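Visitor: this one's sequence-less:
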């Protein structure tokens, strides 16, 4: 624990004692189920708490990290020094005509359900992505020919001066797994999606189809962070890994999935070190065989043991 007691006292005054967890194991907050403890994990319940927590961290020279659903994250075994701000309690979803306004911590699955219930089409691609709307916006997440850039209307963010501002779709500068939010280190508070009016039965059929495809092709029974690597230009990462004969290759309990080679999975007892070693070996083998450099899509943070 690198935080002093005065800092922790102020933190508890801002978000409430019940919304602060100290020395919290990050393996309990990531879909990979690995990661050492965060000095402090806080759960703000409104935007003012977020602003004040960040301001306190900056004034106290304490590092902070924003956490959505932890689905695209690998935390190292030494954990995270400083404060992790988890947005799971900021998850309100509102539908207004053909727009959906969702707080950053809202799960993509829940937003997808809200769209279905209002017969709004265009968000079906996100129905099985195990992330939050804030994280998906930050990295312009996508699947099955759908992408956040196709449905985003605007986003409410905290900028580097600590001010809350609205960014239009153009100002978000969305490209493949990139955005102005990621580029400038902004924090997403709320997202507005613009969808099309559609037929509920057709939307439901598309969701069911994509859900079935995911179940058939992805190793959903194991902990993972989804697709581990970005798509190299002109290639598919999973095909390169498969052609390098790496399916089933493992380091400890970290393994290249037999079902989908683009997924590195935790068979139950993997450490972050195991996963990182496996990532390095996969990258080296693919480069050695095809001369193609793989880059991780999963975000890696924290300290080694």
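Guide: Right, received. Where do you want to start? Being a predicted model, the structure only gives us computed values, none of them experimental. Numbers count the residues shown, from 1 in each chain.
Visitor: all contacts plus neighbour counts: C-alpha atoms, from now on.
Guide: Will do.
Visitor: Residue 88 in helix, strand or coil?
Guide: Under DSSP: H, G, I helix; E, B strand; the rest coil, the three-state class of residue 88 is coil.
Visitor: For it, which non-adjacent residue is closest in space?
Guide: Leaving aside its chain neighbours, residue 88 sits nearest to residue 105 (4.7 Å; criterion: C-alpha to C-alpha, 6 or more residues apart in numbering).
Visitor: if I pick that neighbour, what's in contact with it?
Guide: 68, 69, 87, 88, 89, 90, 91, 132, 133, 134 (C-alpha atoms under 8 Å, 6 or more residues apart in numbering).
Visitor: The structure to be compared is supplied as follows:
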């Protein structure tokens, strides 16, 4: 498989691409514009024995300051969408916010909950993203992925192993390239009304003016992570340039050129304090990758 000239860039900083605006340098970075390019990149990395990381909008990820070895592939240019009756077939790099707006324009209901989620279609499926009563597994009917042997495989809903912030792609090494969403006919004004409610709730509760990963921790059984962190008196606690949000304790915001290491260290500090106070172990929802 031939790789387009200039597609692979050496020694690129992750921070400019990440929602946190933090993260070190990767050995190689590529942004493919087709599934064929993506497959060729995976093939090249395999021949070179390089680790591969495939990301969308880097909105649920902490990359440590030492960066990532190997090849980072960003799917942000894989964003084509087509409609088949009440289904939208979206490539993995499509912004989920943009897709929700497109569904509204086509009078299709089911994606209103995702109107403010700052991530890609692929990332939403990988993490089974959810908010405000909705979740990816409620509307995803199938997923097309490139597997480690470079074959293309379609996964039916029953094969996706969806769970709380979990999908089969966290274990099987498959790279999501296209997702089919099963939606339903709806009233455009009613759809917009639901989206407005979601976005108003976000604006009122969340620190949207600072770079962040959104909610940092999974919801512990019987508790709310944000309330535990708030009750432990941790709002405003800072490590380096990263701070536990004063507006929503479940968020950590980059207020002063924070690094990936700052994020990780603050996560560990919060985990330790909450466990000390309440004997509850907070599990990160964000992934932490890379070298210190």
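Guide: Alright, I've got the coordinates. Values in this document were obtained by computation on a predicted structure and should not be read as measured data.
Visitor: Specify which member of the contacts of residue 105 of structure 1 is nearest to residue 52 of structure 1.
Guide: Ranked by distance to residue 52 of structure 1 (C-alpha to C-alpha), the contacts of residue 105 of structure 1 are led by residue 87 at 14.3 Å.
Visitor: any idea what the closest one aligns with in structure 2?
Guide: Counting by TM-score structural alignment, residue 87 of structure 1 corresponds to residue 75 in structure 2.
Visitor: wait, doesn't that match sit right on residue 35?
Guide: No: with contact defined as C-alpha atoms under 8 Å, residue 75 of structure 2 does not reach residue 35; the gap is 9.5 Å.
Visitor: Compare neighbour counts for those two and give me the winner.
Guide: Taking other C-alpha atoms under 10 Å, residue 75 of structure 2 and residue 35 do not tie; residue 75 has more neighbours (28 against 17).
Visitor: How many residues are close by the alignment partner in structure 2 of residue 73 of structure 1?
Guide: Using TM-score structural alignment as the criterion, residue 73 of structure 1 maps onto residue 61 of structure 2. By the criterion of other C-alpha under 10 Å, residue 61 of structure 2 has 23 neighbours.
Visitor: Let me see the contact set for residue 61 of structure 2.
Guide: With contact taken as C-alpha under 8 Å, 6+ apart, residue 61 of structure 2 is in contact with 213, 286, 287, 288, 289.
Visitor: Of those residues, keep whichever come out buried.
Guide: Buried by 16 or more other C-alpha atoms under 10 Å: 213, 286, 288, 289, out of these.
Visitor: about what we covered before: just the closest of the contacts of residue 61 of structure 2 to residue 139 of structure 2, please.
Guide: Nearest to residue 139 of structure 2 among those: residue 286, at 22.6 Å, using C-alpha to C-alpha.
Visitor: quick one, helices of the stretch 151-300 of structure 1?
Guide: All helices of the stretch 151-300 of structure 1, identified by DSSP state H, counting those that start in this stretch, fall at 180-184, 200-217, 237-243, 272-290.
Visitor: From residue 159 of structure 2, how far out is the nearest residue to residue 250 of structure 2 once chain neighbours are set aside?
Guide: Distance criterion C-alpha to C-alpha, 6+ apart; nearest residue to residue 250 of structure 2, sequence neighbours excluded, is residue 226 at 4.1 Å. Here residue 226 of structure 2 is placed at a distance of 33 Å from residue 159 of structure 2 (C-alpha to C-alpha, to the nearest Å).
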